[in-house]
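**Q** Build me a structure from this.
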Amino acid sequence: MNTVIETILNHRSIRAFEDRALTDEQVQWIVKSAQAASTSSFVQAYSIIGIKSPEKKAKLAELAGNQEAVRRNGHFFVFCLDSYRHEISVELEGGDPNDYQASFESTEWFMVGVIDAALAAQNAAIAAESMGLGICYIGGLRNQLHEVAELLDTPNRVIPLFGLAAGYPSAPSATKPRLPSDHIYHEDAYPQDLERYKRQLQQYNEEISAYYLERTQGKRADRWTAQMQARMARPSRLYMKSFLESKGLPLK
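**A** Model prediction:
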């Protein structure tokens, strides 16, 4: 165990922040840490948009489902898939981007950008938490991406993926129990023992139910598998394919 691992294991989502802005130096270190993340073939297919404007934070909060963590925080980062710089790179080298559509429109290229952005964001999150800050990922930005893209003035081939609110926590929260490690980590092959698999999930249900009972003073006792069933019963953001097409990324 070391301080890095302690920071990682102490993670919890923080949704209530003090009204206290991060310094420019803090923001720079968080961004530099994000950029130090691994990137597929040195592609660096992401960009980060920092939001300082209270008006833009308020609008993004509204678009994300009226989330207070978006409106009030120390700094708000928006992580984007970015293939625009690669289009410009082709032009700088004397090429025609239209001749590279097979790459730009491939599902693999899209996955590279999403993975690059996610790796960078997690580095940013750990850097922020190492400073004593709290963070919360905001996937709700994808609720209304046309409006988010217009607000952020993102060019073609740039897709806002999620937000990261960072700041000084104003209210404590507990770490939420994760799935047991032996349900996540497998050696050499994926396990096919269905009964053992179900037992692990049932045991996890008991742990999560106990967590909610304590956290809510007996008002909730949710099972994780029930949460997942309910989540999958409500397909969300089904416009995503058409939005990607509208931004020059029709996947093939």
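**Q** Only C-alpha atoms from now on, for both contacts and neighbour counts.
**A** Fine.
**Q** and the longest helix along the chain, what other elements does it pack with?
**A** For the chain, the helix that runs over the most residues, judged by DSSP state H, is helix 107-130. When contacts are defined as 3 or more C-alpha pairs under 8 Å, 6 or more residues apart in numbering; DSSP states H and E, helix 107-130 packs onto helix 3-9, helix 24-35, strand 46-51, strand 75-82, strand 134-138, strand 158-167.
**Q** which other residues reach the shortest one?
**A** For strand 134-138, the external contacting residues (C-alpha atoms under 8 Å, 6 or more residues apart in numbering) are 12-15, 17, 64, 69-70, 125, 128-129, 162-169.
**Q** now do 7 Å
**A** With contact meaning C-alpha atoms under 7 Å, 6 or more residues apart in numbering, strand 134-138 is reached by 13-15, 125, 128, 162-169.
**Q** I'd like the next helix or strand past that strand.
**A** With elements assigned by DSSP states H and E, the helix or strand that comes after strand 134-138 is helix 145-152.
**Q** and the angle from that next one to strand 46-51?
**A** Angle, helix 145-152 to strand 46-51, by axes from the mean of the first three to the mean of the last three C-alpha atoms, to 10 degrees: 70 degrees.
**Q** Quick check: buried residues in helix 145-152?
**A** For helix 145-152, burial by neighbour count (16 or more other C-alpha atoms under 10 Å) applies to 145, 148-149.
**Q** in what helix or strand does the residue nearest to residue 179 when sequence neighbours are not counted lie?
**A** The spatially closest residue to residue 179, leaving aside those adjacent along the chain, is residue 204, at 6.4 Å (C-alpha to C-alpha, 6 or more residues apart in numbering). Secondary structure from DSSP H and E places residue 204 in helix 194-215.
**Q** Another for comparison:
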Amino acid sequence: MNEMIETILNHRSVRSFKDEPLTEEQIKIIISSAQSASTSSYIQAYSIIGVTDKKKKKKLAELAGNQSYVELNGHFFVFCADLYRHEVVGKMTGKDVISSIESTEKFMVALIDTALAAQNAALAAESMGLGICYIGGIRNNLEQVCKILKTPDRVIPLFGLAVGYPNKETTKKPRLPFEHVYHENEYCQDAEIYMKQLESYDQVVSSYYQERTMGKRKDTWTGQIANMLERQSRMYMKDFVQSKKMNLR
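**A** Sure, this is the predicted structure:
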């Protein structure tokens, strides 16, 4: 065990921040940490937009489902999959890169690169005593988000990251059991084993919610996830991705 591992294992989402902006130094450290993440073939297929304009933050908060912590935080970052600069690279060098840029593989590379960079940023922030919360809600209406952030074709905002000084200590949500996530040599496909593991996990999650809400909530993980997956959401995504000239050939 060391400080980095303790920081990782101590993660919890923060949704209430003090009215205290991050310093320029903190922002640079967070971005530099993001840039130090691994990147496939050195392609670096992401960009990060820091949103400081109060009107833009308020509008993004509304689009994300009226999540106040999108507006009220120390700094709000938006992580974008970005292949626009690679189109520019093609023009600079006189190379035909469009077919590659529009491949499903490069789209996946951009998604993975962006996620790796964001997690480095999150860990850097938490190591400085800051709290973070990922905001997937900005994908509720990406057309409007792109207009607010003025992103070009081949750039897709994937999620936000609210960062700041926590107003209060929050509790950690229990994760799936180690043996349910980790497979050795091959994937375990025994449904009965899976169900037993999930039943045990349901008890842990239900106890967590009961304690956190003083008995007002008793959700199980499987019930919560099944209800969520039963409702289709953001089904416009394929058409939107293609409209941004990521045609997934």
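**Q** And the helices and strands packed on helix 107-130 of structure 1: which comes nearest residue 222 of structure 1?
**A** Of all these, the one in closest proximity to residue 222 of structure 1, counting by C-alpha to C-alpha, is strand 134-138 (21.7 Å).
**Q** coming back round to it: so what corresponds to the residue nearest to residue 179 of structure 1 in structure 2?
**A** Aligned counterpart of residue 204 of structure 1 in structure 2: residue 201 (TM-score structural alignment).
**Q** for residue 122 of structure 1, same thing?
**A** In structure 2, the residue paired with residue 122 of structure 1 is residue 119, using TM-score structural alignment.
**Q** The closest residue in space to its match that isn't next to it in sequence: neighbouring residues, count only.
**A** Nearest non-adjacent residue to residue 119 of structure 2, counting by C-alpha to C-alpha, 6+ apart: residue 34, 7.3 Å away. Residues near residue 34 of structure 2, counting by other C-alpha atoms under 10 Å, number 23.
**Q** Kindly report the same for the one 10 residues further on.
**A** In terms of burial, residue 44 of structure 2 registers 21 neighbours under the definition other C-alpha under 10 Å.
**Q** What strand or helix carries the counterpart of residue 231 of structure 1 in structure 2?
**A** Aligned counterpart of residue 231 of structure 1 in structure 2: residue 228 (TM-score structural alignment). Using DSSP H and E, residue 228 of structure 2 falls within helix 221-230.
**Q** Which other helices and strands does that helix contact?
**A** Packing partners of helix 221-230 of structure 2 (3 or more C-alpha pairs under 7 Å, 6 or more residues apart in numbering; DSSP states H and E): helix 191-213.
**Q** Identify each buried residue in the helix it packs on, please.
**A** Residues of helix 191-213 of structure 2 classed as buried: 197-198, 201-202, 204-209 (neighbour count, 16+ other C-alpha under 10 Å).
**Q** just to revisit the earlier point, would you mind listing the buried residues in the helix holding residue 228 of structure 2?
**A** Applying a neighbour-count criterion of 16+ other C-alpha under 10 Å, one finds residue 221 buried in helix 221-230 of structure 2.
**Q** how close does the residue of structure 1 positioned farthest from its centre sit to residue 45 of structure 1?
**A** In structure 1, the residue that sits farthest from the middle, by C-alpha atoms, centre = their mean, is residue 94; the gap is 35.2 Å. Residue 94 of structure 1 sits 20 Å away from residue 45 of structure 1, taking C-alpha to C-alpha, to the nearest Å as the criterion.
**Q** Check residue 180 of structure 1 too.
**A** With distances taken as C-alpha to C-alpha, residue 180 of structure 1 is found 33 Å from residue 45 of structure 1.
**Q** which of the two has more neighbours?
**A** It is residue 45, of residue 180 of structure 1 and residue 45, that has more neighbours when counted by other C-alpha under 10 Å, with 24 against 12.
**Q** so that one makes contact with residue 83?
**A** Yes. Using C-alpha atoms under 7 Å, residue 45 of structure 1 is in contact with residue 83, at 5.9 Å.
**Q** Would you reformat the helices and strands packed on helix 107-130 of structure 1 as a markdown table and include distance to residue 243 of structure 1?
**A** Formatted as a markdown table, those follow (distance: least, C-alpha to C-alpha, whole Å):
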| stretch | distance to residue 243 of structure 1 |
| --- | --- |
| helix 3-9 | 34 |
| helix 24-35 | 26 |
| strand 46-51 | 18 |
| strand 75-82 | 13 |
| strand 134-138 | 19 |
| strand 158-167 | 9 |
